[in-house]
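Undergrad: this one's structure only:
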């Protein structure tokens, strides 16, 4: 009967080729998010809060801004009208 090393996911995640592929994919996704954020730039706060981080095996693109949820998904303006979100997070999916 065959057996599988219980650490297989960790072994594969730490392989140089896998790590390189993850970094490459992250760079492409970060570029898509950055493009959407830059196209809808008003104050620059959201763009300055964009960080791309690669740890040993995980990678993330993060948007930090107090209004990131309203900016990304949309919100009701002071006059009651709907302001469509920029959907930058979805661009990175």
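TA: Received the coordinates, thanks. Keep in mind that what you see is a predicted model, and the values were worked out from it rather than measured.

Undergrad: switch to C-alpha atoms for all contacts and neighbour counts from now on
TA: Will do.

Undergrad: burial measure for residue 34, as a count.
TA: Residue 34 is flanked by 21 other residues according to other CA atoms under 10 Å.

Undergrad: Okay, one more to line up with it:
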């Protein structure tokens, strides 16, 4: 009967090749998000809030701008006009 080692997932996640693959995927996703954000620069605050973080096994692309939901998904202005969102978050999920 086959035996699977305890913590096999953690051992695999820390392999250099796996970490490199995760990092490469993160960089590709971050580049897509950055490209969308770069096309929509008004004040520079959105661009400054974009962060790419990597730990030992995980990576995250985050946008901490306080209005990211309205910027990303769209919003209605005070005069009732709808402004389409930029969909930067979705660019990172493709």
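TA: Nice, I can see it. Keep in mind that what you see is a predicted model, and the values were worked out from it rather than measured.

Undergrad: ok, which stretches of the first structure are strands?
TA: Remark: strands assigned in the first structure by DSSP state E are 50-54, 59-63, 74-76, 82-84.

Undergrad: Save those strands as TSV, and put in mean neighbour count too.
TA: What follows is the strands of the first structure, written out as TSV (neighbours: other CA atoms under 10 Å):
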stretch	mean neighbour count
strand 50-54	15
strand 59-63	17
strand 74-76	14
strand 82-84	13
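
Undergrad: what separates the longest helix anywhere in the second structure from the chain centre, distance-wise?
TA: For the second structure, the longest helix by residue count, based on DSSP state H, is helix 16-38. Put simply, helix 16-38 of the second structure sits 8 Å off its chain's centre (CA atoms, centre = their mean, to the nearest Å).

Undergrad: quick one: that helix to the first structure mean distance?
TA: Helix 16-38 of the second structure, aligned to the first structure and superposed, deviates on average by 0.4 Å (mean CA distance after the TM-score superposition for the first structure).

Undergrad: still on that earlier bit, of all the strands of the first structure, which one comes closest to residue 29 of the first structure?
TA: Closest to residue 29 of the first structure of these is strand 59-63 (CA to CA; 7.9 Å).

Undergrad: Which part of the second structure matches stretch 59-75 of the first structure?
TA: Per TM-score structural alignment, the counterpart of stretch 59-75 of the first structure in the second structure is residues 59-75.
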